[in-house]
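Undergrad: Provided below for reference: sequence and predicted model.
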Amino acid sequence: MSVQSNTPQSYRAADWWRGAVIYQIYPRSFFDSNGDGIGDIPGVTQKLAYIAELGVDAIWLSPFFTSPMKDFGYDVADYCDVDPMFGSLADFKTMLAEAQRLGLKVIIDQVYSHTSDQHPWFIESRSSRDNDRSDWYVWADAKLDGTPPNNWLSIFGGSAWQWDSRRRQYYLHNFLTSQPDLNFHNPAVQDAILDVMRFWLELGVDGFRLDVVNMYFHDAQLRDNPVVSQPSERHVGSGDDNPWSRQFHKHQITQPENIAFLQRLRSLLDQYPSRTTIGEIGSYDSLKVMSDYTSGGDKLHMAYTFDLLSADCSADYIRHTIASVEAQLGDGWPNFALSNHDVIRSVTRWGGHAPRSDFAKASLALLFSLHGSSCLYQGEELGLPEGKVAFEDLQDPYGIEFWPEFKGRDGCRTPMVWTADGGFTSHGTSWLPIDPDHLPLNADTQAQDPTSVLQWVKQFLSWRRTQPALIHGDFQWLSGYDGAALVFSRRVADQVLWVGVNLTDKPLTVPIAGRIECLEAAGFSGTVQDNSLVIPAYNAVFAQAV
């Protein structure tokens, strides 16, 4: 099986995001500068040198905007200000300037599909049926029997419709009832959202990660969603614990009108050189949507794929997933991640009982070597496993709703460990407890250990910068091979680089046609013997064609 990409051989400086490594910061859990137990923007500023030393290209900040925090910032009450718990707009400007001084691009999360019910837009919209913003949100009358307008479901459980006694109508919410969906069919809503984006562009941010970018529009006719008849047809990562997976959300999300809005959005971005967008796409046909949203150079720059955030890490699954992305994306561009603020950390989800440090290095070597850009979630550079959080300590409304079959998202959001005693906050108690098993993995200790995951990440990303094939080379799986090792080539100009990654507990040998020699990639013991890649368990090898 082989797949050839359509990667151009050279890039303008404005295309810095192609092949970039982006460090995701969940500010609430990164570093607390004022001792209130919650991470903040000044805390990010204090740790920017640490991030720059990793060798990443950019940071992505999860939401820090004014919010009642029912969904921890993904319920925005003011798009253009910083919530006081995170600091001030002046603090953000200071952080932005320091990041850019250190050579780090700054990408911020934007949640456009919905707002908080505390947003002034919604407060006005719900006040009557004839105010200036009466149709800025999705309102609908009840059926004759009083039930919701259709069968649409909320991702957080139950109906996607909430009755409002002021208007005596239902409003749409794809998430919590306190997160009403905006009505993008209204051009005034689109204009307002683009004004928000313009505000941050003028402030100097380098890009946007767009939350649930395929959920901006809904079917204006409010038709029922069809039912999923086979479990195999359900969304990646969905299961019987959440009834959301029982429907094809054909009419609720991913509507054709979204394309035209993304073109408007891109036209705005193109007025600001070197800016970028990453669209988060969750859909049963996500690969097609990724292609639709990134092709042609007139919509999103990158599509953030969930496909490697699944529980399956078999070689067959990974090969099929990457091959499918490459085959369907065309001239679009993917953005891969193994962990984020919504899923079980990869060392636990994929690694299981594997040696933590070895598995972390091998899996990250795979991530950093794929064709596309990649996101490194805070703590991955330490090899942190999923944090253990007792039910009584849960904060995540999603986890509380679906406990105990689904433990929620708090385990991947526990605070960073900076020192042997945690070092996240100087006073009081952190908003989520630190897992005691994380303490020995702290950044200070790992910085002193040349064999640690942290030191490996620094060394590998430094070496990666010297390998143009890994940043923007063509991608091809080893033809005719379907074994347990993941073996592919990256090619640019006259450089052909072979990559072999072994995520299993047994050593593997893979013959390669032609003459190859091993490269001294940081920290791996894989070798080349008789034109074969010899890869120990939970290890990798990089070789140059000669």
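TA: Perfect, I can see it now. Note that the coordinates shown come from a computational prediction; the quantities given were computed from them, not determined experimentally. Numbering: from 1, shown residues only.

Undergrad: from here on, contacts and neighbour counts on C-alpha atoms
TA: OK.

Undergrad: ranges for the helices of the chain?
TA: Taking DSSP state H, the helices of the chain run over residues 41-46, 48-54, 89-101, 120-125, 187-203, 257-269, 286-294, 315-329, 346-349, 356-369, 397-402, 443-447, 453-464, 468-472.

Undergrad: got the angle between the fifth one and helix 89-101?
TA: Meaning helix 187-203. 60 degrees (axes from the mean of the first three to the mean of the last three Cα atoms, to 10 degrees).

Undergrad: quick one: residues contacting residue 354.
TA: 505, 538 (Cα atoms under 8 Å, 6 or more residues apart in numbering).

Undergrad: try it against this one:
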Amino acid sequence: MDVDERMDVVPTLAPNDGWWRGAVIYQIYPRSFADGNGDGIGDLAGITARLDHAARLGVDAVWLSPFFRSPMKDFGYDVSDYRDVDPMFGTLDDFRALLARAHQLGLKVIIDQVLSHSSDRHPWFLESRRSRDNPRADWYVWADAKPDGTPPNNWLSVFGGSAWQWDTGRCQYYLHNFLASQPDLNFHHAPVREALLDMMRFWLDLGVDGFRLDAINFCYHDASLRDNPGRGRPAAGDPTAPASNPYAWQLHRHDKSQPEALDFVREVRRLMDGYPHTTTVGEIGDEAGVAMVAQYTDGGDRLHMAYCFDLLSPDATARYVHGVIERFEAVAGQGWACWALSNHDCMRLASRWGGAEPPPALLRLAPALQLSLRGSSCIYQGDELGLPEAEVPFELLQDPYGIAMWPEFKGRDGCRTPMPWEADGPHLGFGSGERAPWLPADPLHRLHAVDRQEADPGSLLHHYRHLLRWRRRHPALVQGTLRLWPVHEQLLAFERADGDERLLCAFNLSPRAATLPLPDALAGPGALQPLDEGVCQGAGRDGAALRFEPWGVLFARLA
């Protein structure tokens, strides 16, 4: 069969039951979840031993941040071997055991794939940097210096400074959107794409259920290396960088989010379509946020889901959240969002939205809101416990981003401290206690430990479990349509509908009482029935209006 004949072959699609559509995914950061061997670093065996926690929570899948071989300059997001487990986390057999246990518990397993860049110790890069004419010379993004020896353009690294690093062997610069030890792969070079797809095939053959694609919009760069336009120091940082980081001072027109990335996304989808019931969720780090989520997931031939940083903002006002939803719904098409309120890259939800003393009612509102949005959801480990951001002193910081940007930006260590399993256990039950954890367990997290919340039926942990069980009983919340009510300074309200089920979801995103007049069609008796199922708080009907206490939540059935 020649090339033209192969192009005419229509591949047979594997079945896909769409389990991911409306699914709830629990993110596990392996270094900090559970330490199975007492060396102070979380591992695959520790995760396997604690998987029942995720199963009891009621989620559909777990997402594992990277556990591949790595020098750990960026804690696994700098991969030196895409097909093996780093010894600090265990072995491939340990991963197989984790996969088997998860499937036994009814959990899908999604693993991180870091495609836009590798470690500078990856064999591909070691070969690429040797000369300008070796077999992998074009596998990374290399460029000559300007006549005065300076970098080829003004592109900046997310982690600070120029995005170009000089290499004395090739006498050229190489591109790194993150650390200098994370050189960017050259996606304009077809063998690179083929090698990465083949690597993904390895994990699919092993039985994983999907991939979270790290920084997927960073895969391509402008081949002409044009300068990014400047915008000056912003009053607030864009969603991907704080205002104190000069990365936020550019409009990133040319160093990421290039149109060619959608062609690669289609290649990924063709691969996934050959494996039954698998999925992808892409991370989109871009000022365009939800618009790019829609673009990367629309059409049925791209990613299944994607998330951006728009709801990882400190702004949780009703007007802001309304705007995020409105922008997405306006362009969504067939696209599908995976909403995240927290993850391993940003300040913990409790502190970011609630400040130094987060109101308990706010911590209950947050998951109720998240699980009501049209799309899927990602819950970061510890948010179901209401963990506040941990204070990590400078001398104990591990995150290179925080070390470089201290003190205006303290990095990501505060959201990555060990999971508190036992209030009175060594290091809060993170491990056997033989060695201190890689980041200190925060003493304040003792009050939020899993064992304490298990013993308290009114705890936030039990509230999450109840919400997740309750949501499953309402198809409108899992896969229904969404229609926003008019914008309000304090209240966010929208309708979800599926078949005969029509629900109102309303939230007071403020510390002050609020009133929402009902439209005439709902003002009559029986037209709106609040759901008394343990999911409402501080809200109810008062004649022709809805009244909310601070952080009140109301779900109601609409006639």
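TA: Thanks, I have the structure now. Quick caveat: nothing in here was measured; it's all calculated off a predicted structure.

Undergrad: just give the TM-score of the two.
TA: After superposition, the two chains reach a TM-score of 0.95 (TM-score structural alignment, normalised by the length of structure 1), with 534 aligned residues with a Cα RMSD of 1.5 Å.

Undergrad: which one of the helices of structure 1 lies closest to residue 143 of structure 1?
TA: Nearest of the helices of structure 1 to residue 143 of structure 1, taken as Cα to Cα: helix 120-125 at 21.2 Å.

Undergrad: residue in structure 1 matching residue 311 of structure 2?
TA: Counting by TM-score structural alignment, residue 311 of structure 2 lines up with residue 308 in structure 1.

Undergrad: and if you look at residue 163 of structure 2?
TA: Taking TM-score structural alignment, the alignment pairs residue 163 of structure 2 with residue 160 from structure 1.

Undergrad: what number of residues lie near its match?
TA: For residue 160 of structure 1, the count of nearby residues is 26 (other Cα atoms under 10 Å).

Undergrad: make TSV out of the helices of structure 1 and add distance to residue 171 of structure 1 and mean neighbour count.
TA: TSV is the format used below for those (distance: least, Cα to Cα, whole Å; neighbours: other Cα atoms under 10 Å):
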stretch	distance to residue 171 of structure 1	mean neighbour count
helix 41-46	34	22
helix 48-54	41	17
helix 89-101	32	17
helix 120-125	10	18
helix 187-203	16	16
helix 257-269	20	18
helix 286-294	26	22
helix 315-329	35	18
helix 346-349	36	23
helix 356-369	41	23
helix 397-402	20	17
helix 443-447	46	18
helix 453-464	47	21
helix 468-472	45	23
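
Undergrad: closest one to residue 427 of structure 1 among those helices?
TA: Closest approach to residue 427 of structure 1 among those (Cα to Cα): helix 41-46, 14.1 Å.

Undergrad: now do the closest one: everything it contacts.
TA: Here helix 41-46 of structure 1 makes contact (Cα under 8 Å, 6+ apart) with 27, 30-33, 86-87, 91-92, 94-95, 98-99.

Undergrad: against residue 173 of structure 1, how distant is the most centrally placed residue in structure 1?
TA: Centroid-nearest residue in structure 1: residue 340, 5.6 Å away (criterion: Cα atoms, centre = their mean). As judged by Cα to Cα, to the nearest Å, residue 340 of structure 1 and residue 173 of structure 1 stand 23 Å apart.

Undergrad: now residue 80 of structure 1
TA: 22 Å.

Undergrad: tell me which of those two has more neighbours.
TA: Taking neighbours as other Cα under 10 Å, residue 80 of structure 1 and residue 173 compare with residue 173 leading, 26 against 15.
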